[in-house]
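# here you go, sequence then predicted model.
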Amino acid sequence: MNILPIAHGVAIGEDEIVLTMMRAQGAGGQNVNKVSSAVHLRFDIAASSLPQAWKEALMQKHDRRISSAGVVVIKAQSFRSQDKNRADALERLRVLLASVAEPPKPRKPTRPTAGSRQRRLQRKVRHGEIKRLRGRVGEE
């Protein structure tokens, strides 16, 4: 059994990943039409051995590769070689899983600078002037 290391001592077994080989789409001529070089990777988040906090963070992540059922689907077909596409799909999965390894840093609220406050007020005055000039011509 091969193991895919993620981060901070967390790894997943490749038996948790379903890899399907298929023919790639698009241009490529005879190679695309006869060789199954594209890789379709499926990884079930809920059934995995990931820490519970990671599973929850992945399910909250708004990523088009994660289905509503909690399955990560990655299709790799950039390379002509099946081995390279397989390695590419596994690396993309590793990067996705590692993205939830570290919690996001909390935002430190900052105050607007004096220059930004001045620019904001100038924009407001300019916008008000434009709106004032939209009135009737003889109203002043």
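Ah, there it is. Here the structure is a predicted model, which means the values were calculated and not measured.

# C-alpha from now on. contacts and neighbour counts both.
Fine.

# which helix is the longest one in the protein?
Longest helix in the chain by number of residues, with DSSP state H as the criterion: helix 114-132.

# ok, and what's touching that one?
By CA atoms under 8 Å, 6 or more residues apart in numbering, no residue outside helix 114-132 reaches it.

# one more pass at 10 Å, please.
111-113 (CA atoms under 10 Å, 6 or more residues apart in numbering).

# neighbours around the closest residue in space to Ser67 that isn't next to it in sequence, how many?
Spatial nearest neighbour of Ser67, excluding adjacent residues (CA to CA, 6 or more residues apart in numbering): Val73 at 7.5 Å. When neighbours are defined as other CA atoms under 10 Å, Val73 has 17 of them.

# same question, Leu97
Using other CA under 10 Å, Leu97 is surrounded by 20 other residues.

# may I have the secondary structure class of it?
helix (DSSP: H, G, I helix; E, B strand; the rest coil).

# put this beside the first:
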Amino acid sequence: MADEIPLRGGVAIPRSELSWRFSRSSGPGGQSVNTADSRVELRWDLASSGALPRVLRERALERLAGRLVDGVLIVTAQEHREQLRNRRAAEARLVALVTAAIAPGPPARRPTRPSRGAVQRRLDAKRTRSVTKQLRARPEH
């Protein structure tokens, strides 16, 4: 295993900043199932990490605010029976979350005006709808 987990643009998370916790996985099974600690909980202290540049760290903290517990990002995996595969799944989830969080935002929207044809179609649709609703009214005596 490498010393770092690569993200994007040459940014990587050092494995020394990750902490692992293992426990028994929940779920269906028969006799003697899940006697090994196959559930994996991966923790990364994003708030105090030196792995990301300041701008990217602030962006990630803002975008992942709902998932953080005191600045720590927690990812769990328990879908596989083997602990090693769950470790890989947790790392893959961590990479996907952080990569999406540090990605630059969409370009700013340049406001445009609707075309004359679009305005005319909208007004025609409003007129048609108005007539339809007027026909539903009770006739006056």
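The structure has been received and is ready for your questions. What you see is a predicted model, and the numbers here were worked out from it, not measured in a lab.

# TM value for the aligned chains?
Comparison of the two superposed chains (TM-score structural alignment, normalised by the length of structure 1) gives a TM-score of 0.77, and 138 aligned residues with a CA RMSD of 2.8 Å.

# how far away is the residue nearest to the spatial centre of structure 1 from Leu90 of structure 1?
Closest residue to the average C-alpha location of structure 1: Asp63 at 4.8 Å, with CA atoms, centre = their mean. Asp63 of structure 1 sits 17 Å away from Leu90 of structure 1, going by CA to CA, to the nearest Å.

# repeat for Gln30 of structure 1
Between Gln30 of structure 1 and Leu90 of structure 1 the computed distance is 26 Å (CA to CA).

# what about the two, which has more around it?
For Gln30 of structure 1 versus Leu90, neighbours defined as other CA under 10 Å are more numerous around Leu90 (20 against 8).

# and that one, what does it touch?
Taking CA under 10 Å, 6+ apart, we find Leu90 of structure 1 in contact with 4, 14, 17, 19, 39, 41, 74, 76, 84, 96.

# for structure 2, which segments count as strands?
Assigned by DSSP state E, the strands in structure 2 fall at 4-6, 12-14, 18-23, 39-45, 68-69, 72-77.

# mind putting the ones you listed into CSV with distance to Pro104 of structure 2?
Shown next, in CSV, are the strands of structure 2 (distance: least, CA to CA, whole Å):
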stretch, distance to Pro104 of structure 2
strand 4-6, 17
strand 12-14, 17
strand 18-23, 24
strand 39-45, 21
strand 68-69, 20
strand 72-77, 20
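
# with respect to Pro53 of structure 2, which of these lies nearest?
strand 12-14 (10.5 Å; CA to CA).

# circling back: what would the contacts of helix 114-132 of structure 1 look like in a markdown table with neighbour count and distance to Arg23 of structure 1?
Converted to a markdown table, the contacts of helix 114-132 of structure 1 look like this (neighbours: other CA atoms under 10 Å; distance: CA to CA, whole Å):
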| residue | neighbour count | distance to Arg23 of structure 1 |
| --- | --- | --- |
| Arg111 | 7 | 55 |
| Pro112 | 9 | 54 |
| Thr113 | 9 | 56 |
